[in-house]
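Chemist: sequence first, then the predicted structure:
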Amino acid sequence: MIPLLLPPNPVQHFYLGGDRIAALRGIVPETDRQPEEWLAATVSRFGDPVTGLAVTESGEVLRDLVSADSAGWIGADRGRDAGDVGILVKLLDARQRLPVHVHPDRGFAARHLDCPYGKTEAWYVLDTEADCAVHVGWNTDLDADELARRRDAQDSEWMLAHMNRVVVREGMGVLVPAGTAHAIDGGIFVAEVQEPTDFSILLEWSVTTSTRDESHLDLGFDTVMSAVSHARLAPEALASLISDAGTTPAGSTFRSLLPAAADAYFRLSDAAVRGGASSVRAAGFAVVLVTDGAGELVGAGGRVPASRGEVFAVPHAFGDWRLEGAASVLVAEPGAGWPQSLTRGGVA
């Protein structure tokens, strides 16, 4: 098996953006609310069985291909969900501030959503305008009733004032654990890696085209607010969620772009070659985005040309592989030890 080149898969959403995705992927946006692309996705939008799923040039659904040969694609028989690849990767190009929202953890998802995954996620900054920031966690302990009142009043100013504001720069990686309130300023373009779900609890919907009824996973706020942390995220804890590894130029050896705590959920790395070869990535499912130049993905299955803006789903059966030529790539992979780690109960 060889890496599968996938056509663009833009997703319409409730917020503005998408021009930088279009420029990278060589497409013309259909609307000004096309701010996401789901890369090699085998999961769909919450409540929608189709939107988000990756489809090949010939019209085959990637999820179906993985289900038909899970050993070839991920190196194991997944049993309950043969189409599961352990990760969801997106390009997110916000031209307005995203709402304050939260994702549930695995325990909540297992109890209420019949899913073994929550939605811990991470952002890798590809581009940003000056003084743009992400908002991660509360800067003080919050009273649950007060937060509920502010949510119902859609008091955006109050929520943002009680959050940690982190000015970002290109190459910064930020881990957002499940349960942590967060938002992203308009002007930031990120690659987002996350657990393979679309579970979001909106504390702030009035800045989007979404509604209150679409903001609580169809469970009601009385239930979903138990998934929301009300505790202060202290400066030292916030610092541990940030990596500056990608703010220096990439080399031929693949390097991790995220804090170590992300490894249990997903991994994101990069490499750049300039007429040579990269270090080797071990066999396993991966999503590869070529961010610059042109080269080849070289593995036991053969050699596959790869150029800027292209996206590949790399199967386990491609074997250990490397990048050759003059190109730069981002590589997203499931967490360390997956899928066995998930069937053992995974991460709390």
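Modeler: Noted; the coordinates are in hand.
Chemist: for the rest of this, base every contact and every neighbour count on C-alpha atoms.
Modeler: OK.
Chemist: tell me, what residue is most central in this structure?
Modeler: The structure's the chain has its C-alpha centroid closest to residue 193; by CA atoms, centre = their mean the separation is 2.4 Å.
Chemist: so who does that one touch?
Modeler: Applying CA atoms under 8 Å, 6 or more residues apart in numbering, one finds that residue 193 lies in contact with 87, 88, 89, 90, 121, 122, 123, 266, 268, 332.
Chemist: one more to weigh against that first structure:
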Amino acid sequence: MANQPIFLEPVFQERIWGGKQLREQFNYDIPSDRTGECWAVSAHPNGQSIVHNGPYKGLKLGELWEQQPQLFGSNASKFPLLTKILDASDDLSVQVHPDDAYAQVNENGELGKTECWYILGCEPGAEIIYGHHAATKEQFKQMVDAGQWDKLLTRVTVKPGDFFYVPSGTLHALGKGIQVLETQQSSDTTYRIYDYDRKDDKGNTRELHLDKGIEVTTVPHVGAETTFSTETVGDTLVTTFVSNSFFTVQKWNTNGESSFPEQAQFVICSVLDGAGELDNATGSYPLKKGDHFILPLGFGAFTLRGELEFIISHE
């Protein structure tokens, strides 16, 4: 299996703010028109991807991680990353995530959650919430308690192709009409600060986590500076968005043919657009928009052909 790509079947999550773009844009068979999240590459217990091909077909990704560790060659105790596609047909709640140290103590050993977003599509003028205007923790708490959201929250207009790095402690939310590919630590810990006082189909408001959320929010807000770098490999433009102790995230745009050497770690690949094929010593594998797969450790050198846009991530 180490010389075959590991294709994965995603898991879909319905959300109060979800929509139908995962079907319309990626042709996924979604459970309803309120589908908010595609957990595309996930070994998290709350939604695990299933291996779609090869001798391990049918295994959950977490099972493959435990049973065949040589495919990954990682020192992590659990599969470290989670790749999602999100469809926000309505505003997401304003939220914040803890870091590893806080989550270990307060969330039963769960990882913290640092993440990043690549904007796939959005309505004109769509906005995200990214940060806040409070100068001190006391001021932050006072503005939250008083519901001064317009004064507190920082809004940023987005467009397709934008990239945002969202470290733990960053107050954030996707706005209505935005689709993103999200790369994150493998965690499902979210502290909801504000949810627009909306109710679900049973008339209930969603739980808020004000004490924990206020405690872990970085005050004052520190903007995450990102410096992109680019290189050309054959007919592929490789753009590196971020590379740190949590993850490396790149965009690959292939238009023609490109040959890549053997990778030094397992690599997560998501096809955002186009079609083509991936070749290595074992054969040729067709690729299309919406495919998600892992190149395991030992996959070897490979060639990409076609017109393809990927998001690539690894430890």
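Modeler: It's in. As the structure is a computational prediction, the values presented were derived from the model and not from experiment.
Chemist: quick one: map the residue nearest to the centre of the first structure onto the second structure.
Modeler: For residue 193 of the first structure, the aligned position in the second structure is occupied by residue 183, per TM-score structural alignment.
Chemist: measure its match to residue 117 of the second structure for me?
Modeler: Here the criterion is CA to CA, to the nearest Å. By it, residue 183 of the second structure lies 7 Å from residue 117 of the second structure.
Chemist: residue 117 of the second structure reaches residue 181, doesn't it?
Modeler: Yes: contact between residue 117 of the second structure and residue 181 holds when scored by CA atoms under 8 Å: they sit 5.8 Å apart.
Chemist: and stretch 90-104 of the first structure, how far from the chain's centre?
Modeler: Its chain's C-alpha centre and that of stretch 90-104 of the first structure lie 11 Å apart, by CA atoms, centre = their mean, to the nearest Å.
Chemist: matching residues in the second structure for it?
Modeler: Counting by TM-score structural alignment, stretch 90-104 of the first structure pairs with residues 84-98 of the second structure.
Chemist: list the buried ones in the matching stretch?
Modeler: In terms of neighbour count (16 or more other CA atoms under 10 Å), stretch 84-98 of the second structure has its buried residues at 84-98.
Chemist: need the max-distance pair from those.
Modeler: Maximum pairwise distance in these, criterion CA to CA, is 25.8 Å, between 89 and 98.
Chemist: on that earlier part again, taking the contacts of residue 193 of the first structure one by one, which sit in strands?
Modeler: 88, 89, 90, 121, 122, 123, 266, 268, 332 (DSSP state E).
Chemist: any chance of these in TSV with distance to residue 15 of the first structure as columns?
Modeler: Output for those, formatted as TSV (distance: CA to CA, whole Å):
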residue	distance to residue 15 of the first structure
88	20
89	18
90	15
121	19
122	19
123	18
266	26
268	26
332	25
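Chemist: among these, which two are most distant?
Modeler: Greatest spacing in these, by CA to CA: 90 and 266 (13.1 Å).
Chemist: what about the strands in the stretch 51-200 of the second structure?
Modeler: Under the criterion DSSP state E, counting those that start in this stretch, the stretch 51-200 of the second structure contains strands at 81-88, 94-96, 115-122, 127-132, 153-157, 163-166, 172-174, 178-185, 191-194.
Chemist: got the ones you listed as a markdown table, with distance to residue 254 of the second structure columns?
Modeler: Formatted as a markdown table, the strands of the stretch 51-200 of the second structure follow (distance: least, CA to CA, whole Å):
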| stretch | distance to residue 254 of the second structure |
| --- | --- |
| strand 81-88 | 21 |
| strand 94-96 | 35 |
| strand 115-122 | 17 |
| strand 127-132 | 29 |
| strand 153-157 | 28 |
| strand 163-166 | 19 |
| strand 172-174 | 29 |
| strand 178-185 | 18 |
| strand 191-194 | 38 |
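Chemist: nearest to residue 205 of the second structure, of the ones you listed?
Modeler: Nearest of the strands of the stretch 51-200 of the second structure (CA to CA): strand 191-194, 10.7 Å.
Chemist: which residues do residue 183 and residue 117 of the second structure both contact?
Modeler: By CA under 8 Å, 6+ apart, no residue touches both residue 183 of the second structure and residue 117.
Chemist: and stretch 184-199 of the second structure, what's buried?
Modeler: For stretch 184-199 of the second structure, a neighbour-count test (16+ other CA under 10 Å) marks 184, 185, 186, 187, 188, 189, 190, 191, 192, 193, 194, 195 as buried.
Chemist: confirm residue 229 of the first structure sits in a helix?
Modeler: No: in this structure, residue 229 of the first structure is coil, not part of a helix, as judged by DSSP: H, G, I helix; E, B strand; the rest coil.
Chemist: present the buried residues of stretch 184-199 of the second structure as CSV; the columns should include distance to residue 167 of the second structure.
Modeler: Formatted as CSV, those follow (distance: CA to CA, whole Å):
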residue, distance to residue 167 of the second structure
184, 10
185, 10
186, 14
187, 13
188, 15
189, 13
190, 13
191, 14
192, 16
193, 17
194, 19
195, 21
